[in-house]
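A.B. asks: Sequence and computational prediction follow.
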Amino acid sequence: MPTSMKFGKTYARERARIARAASDPHFAHEQHLSALRALLAKAHQGSAFYRDRLDEALGPAFDMSTFTLADLRRLPILDKDQLRAAGEAALVVPRWQLDSVETSGSNRAAPLSFFLDKDRSPREMAFVYDAWSRVGFTERDARASLRGFHLGDGGSGIHEWDPALRELKLAVFPMTAQDVAAYLDEIDRRQIRFLYGYPSAIELLCRRMQQIERRPRLAIKGILPISEPLYDHQRSLIRRVLGDVAFGVFYGLSEKVAFAAEVPGSDGLYEFNPLYGVAELVDENGTPVTEPGREGRVVGTGFLSTGMPFIRYDTGDFGTLVEAPTPGNGERLRIRGLAPRRKPGFLISFDGHRVVALDLTPEDPAFFKGIAEYQFYQDTPGDVVIRYILDQNGSASDVERLSAFLAEKCRGSLAFRQEAVSQIVAGRGGKRAFIDQRLDITQY
């Protein structure tokens, strides 16, 4: 059944709105402002927690139908601790109408429990499929999926075909060379042209393809990464193995407060969708970042799920301003260097400073010759362990080469040592973390 039929009229209506807003900035601005006013009115009427916050900032007689984007900046920024303290007082509808959700937590922060509208999925998928359409993926295309599925024991349990989703599910563990040969047989048999899943798993799939010197019979058209940051060295490796494939990258949050898609042809440039919510970039004082090239943290006000509103919610993510939202550009914030709060790309130096691991990692896949998998591990400032698995042609000298490159580049702020392992540690759902960081990042 086509995706448009599975998700129904709501999905079709949202896809049409998204398409119109992309070509009509005035329509995007009007829809953006209308959704914001409706959200504020709903929050004020239905939640004692939000009513108190809004009345304190705007005055109890404020008319929400006249609310503007400038007024939004008068409201305080909301953090997780305040939401935890508010509990169900932040709800604007009865609890039974909502789904209970919990974030996994990050940087040793406690998970956040919250609630989402039960009917959010069709609207959510409209934005996801719109982002994927930018690389040619349609509702009729099949995809190979690497998301840590548990597919059963033994035999052909390493892969499974889902005809309803037109999805070939591939187990990310153990993903041996023999497994990948079987995966490629299935990809060829089903004429699949798109790969979907964790970037770490797609990277490993490509490394295994190099190892067995085999590629899909039909050229892969696009990569649809989810859930993890996509690093430059991963893009380089994937393109080296599969050719100049397009990446359908999007940014989203469990709390449904903001959604951004990567601009086609501009790796690392994200554009936030105004129909999904209001995305702001603010400095450490909560002041809007207006100067291109300056970094700020992402604050979101979501329109997708409104039973528990998130109004000026501090996501904990960071980015660098490229273009501020205006009525003329359809209220589309553009940023680079989007750094997610989860699984941060930081190592801690001897003197207690953060080192961005991506700044150390070479983009050229040649630096990783002979290394099938690797991961940085740290539990002591300044001391970093490179956990690695060699491929069939690799040797200890390959790891020494990478280690020497990193040591020289960080100029003594970090010391690297090597540790051969049989398996790279993975988290929930089969994600292979680029950094297994055991230090409390918030203390540095």
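C.D. replies: Everything's here; your move. As the structure is a prediction and not an experimental result, all values here were calculated from the model.
A.B. asks: Only C-alpha atoms from now on, for both contacts and neighbour counts.
C.D. replies: OK.
A.B. asks: Helices of the chain, residue ranges please.
C.D. replies: Using DSSP state H, the helices of the chain run over 3-23, 25-46, 48-58, 69-72, 80-86, 120-133, 177-189, 199-212, 232-242, 357-360, 396-410.
A.B. asks: this is the comparison structure:
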Amino acid sequence: MSNSKIKLSQGMTSKAFNILGKNSLTFKRTYDLLKKSQWWSADKLEEYQLEQLSKLINHAYENVPYYHRIFDERGLKPKDIQDFKNLEQLPLLTRDIIRENSRDLCARNYSPDQFQHVTTGGSSGTPLELYLESGVTDAKEWAFMKTQWERVGYRFRDKCSIFRGYNVPSSENKFWKSQLFGRWMIFSSYDINEKNIESYVKKIKEYKPKFIQAYPSAITLFAKHLKENDLNNFPPIKAILCGSENIFPVQRKFLEETFNTKVFSWYGLTEKVVLAGECEVSNHYHIFPEYGITEVADESGKNISKGLGNIVGTSFNNYAMPLIRYKMGDLGELSSKKCDCGREYPLLERVEGRSQDIIITRDNSRITLTALIFGQHFNAFSHIKELQLVQDKKGELTFKIVKSDKFNTGDEKEILEKIKGISHGQIDLDFLYVDSIPKTERGKHRFLIQKSSDL
């Protein structure tokens, strides 16, 4: 595979629209399917999944050296994978396995120019390189995203302000750029501060978007500056479309109150193995069964029906480098409920966060960020601009805080008492006050930094 012939993914930008032009039939077929299939019965959805699984397994065995080897080592043939339970005979695929076997995971019946090179930092912050089916995977992805966003009224023709980590080169204090023929106005997430907030608001008022698409951390920071600077008469927004990071209850509540609108969140990955999103009536993540097979499994790879486990995905949309039973490093819990929207999609009761978003206490207990921080109500958080937790040792935690002028010793006391209570005194807390907290290379905000390999 020649690197000179590999196309670099640009995400959902104007290049993605060019890709759609070349693969418009793939997009249309997928979109037309989803308009119908979202209302199929559970039995019909399962039948569709099993058909797609059979095609994928046969392709992987015949054309992908890694899977051929795995099947042979386990004495398996494609016919042995007949249902979802049979999938447990195959091992979990991890990021380390992908790194060690990247060439052998690429399908041999694809030519070099059919591979699209992408990278992801993922929840661990360690880069991962992989390949999608050039153009085709993106075209299908767009069809799913269009279907998903339409639940809350978004159409591609609608004006949308974007806060997703883009670093827009500024000139004359312009921290934005127009894209997709004016349908998107992309704002820099790296320059949101008190000095620039008025220029941001002025531009948004001039642009008059119907929707905002954002990383939760970026739009929360923007909203905090809005409130602190008492900037009124913000244009009405139909919905805020959040993705690529966990959205915590305290963020959702704050955003909905600040913008007086609904926050609609989705869960997806660069690896394109799982896609799920909220619907028009529920905050549960609806898993797209047409996208692939989603499992919640324990560390051994066995499926669990209750409780928190590893989210494991098998994608139907990337035959160039099939990812089967990919353990992405995220934690979730399936729901036994059915949504009132009428779709028979499986639901995620919760996405608790990345498996790395776990605090280790002095007695080796594990507490998720949601349980420790975002599942509680802190009055102090209304006086904090940005927050990051740093853990170097078990049972020790540093709160790195960018505080507002209203932050006081009472806020510090409240945080100390609540962390002590939820951890049963097994966490010692320290405070570090800073002027700013650096973003990742992709412009995301990491709530937890753990520096020790012992954690």
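C.D. replies: The structure has been received and is ready for your questions. Please read these numbers as outputs of a predicted model, since none were measured by experiment.
A.B. asks: Out of the helices of the first structure, indicate the one that is most buried.
C.D. replies: Comparing the helices of the first structure by mean neighbour count (mean count of other C-alpha atoms under 10 Å), helix 199-212 comes out on top with a mean of 21.
A.B. asks: Burial check on residue 411 of the first structure, number of neighbours?
C.D. replies: Counted by other C-alpha atoms under 10 Å, the residues lying close to residue 411 of the first structure total 9.
A.B. asks: what lines up against it once you look at the second structure?
C.D. replies: Taking TM-score structural alignment, residue 411 of the first structure has residue 424 as its aligned residue in the second structure.
A.B. asks: ok, back up a step: switch the helices of the first structure over to TSV; also include distance to residue 297 of the first structure.
C.D. replies: Formatted as TSV, these follow (distance: least, C-alpha to C-alpha, whole Å):
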stretch	distance to residue 297 of the first structure
helix 3-23	25
helix 25-46	21
helix 48-58	22
helix 69-72	16
helix 80-86	15
helix 120-133	23
helix 177-189	40
helix 199-212	24
helix 232-242	21
helix 357-360	19
helix 396-410	26
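A.B. asks: nearest to residue 222 of the first structure, of those?
C.D. replies: Among those, the nearest to residue 222 of the first structure by C-alpha to C-alpha is helix 120-133 (8.8 Å).
A.B. asks: just to revisit the earlier point, let me see the contact set for the match of residue 411 of the first structure.
C.D. replies: Contact analysis of residue 424 of the second structure by C-alpha atoms under 8 Å, 6 or more residues apart in numbering lists nothing.
A.B. asks: how about 10 Å then?
C.D. replies: Shown in contact with residue 424 of the second structure (C-alpha atoms under 10 Å, 6 or more residues apart in numbering): 361, 418.
A.B. asks: Just give me the longest strand of the second structure.
C.D. replies: strand 326-335 (DSSP state E).
A.B. asks: mean distance, that one to its aligned residues in the first structure?
C.D. replies: Once fitted to the first structure, strand 326-335 of the second structure is off its aligned match by 1.9 Å on average (mean C-alpha distance after the TM-score superposition for the first structure).
A.B. asks: so that strand aligns onto which residues of the first structure?
C.D. replies: Using TM-score structural alignment, strand 326-335 of the second structure pairs with 313-322 in the first structure.
A.B. asks: Residue in the second structure paired with residue 160 of the first structure?
C.D. replies: Residue 160 of the first structure maps onto residue 177 in the second structure, by TM-score structural alignment.
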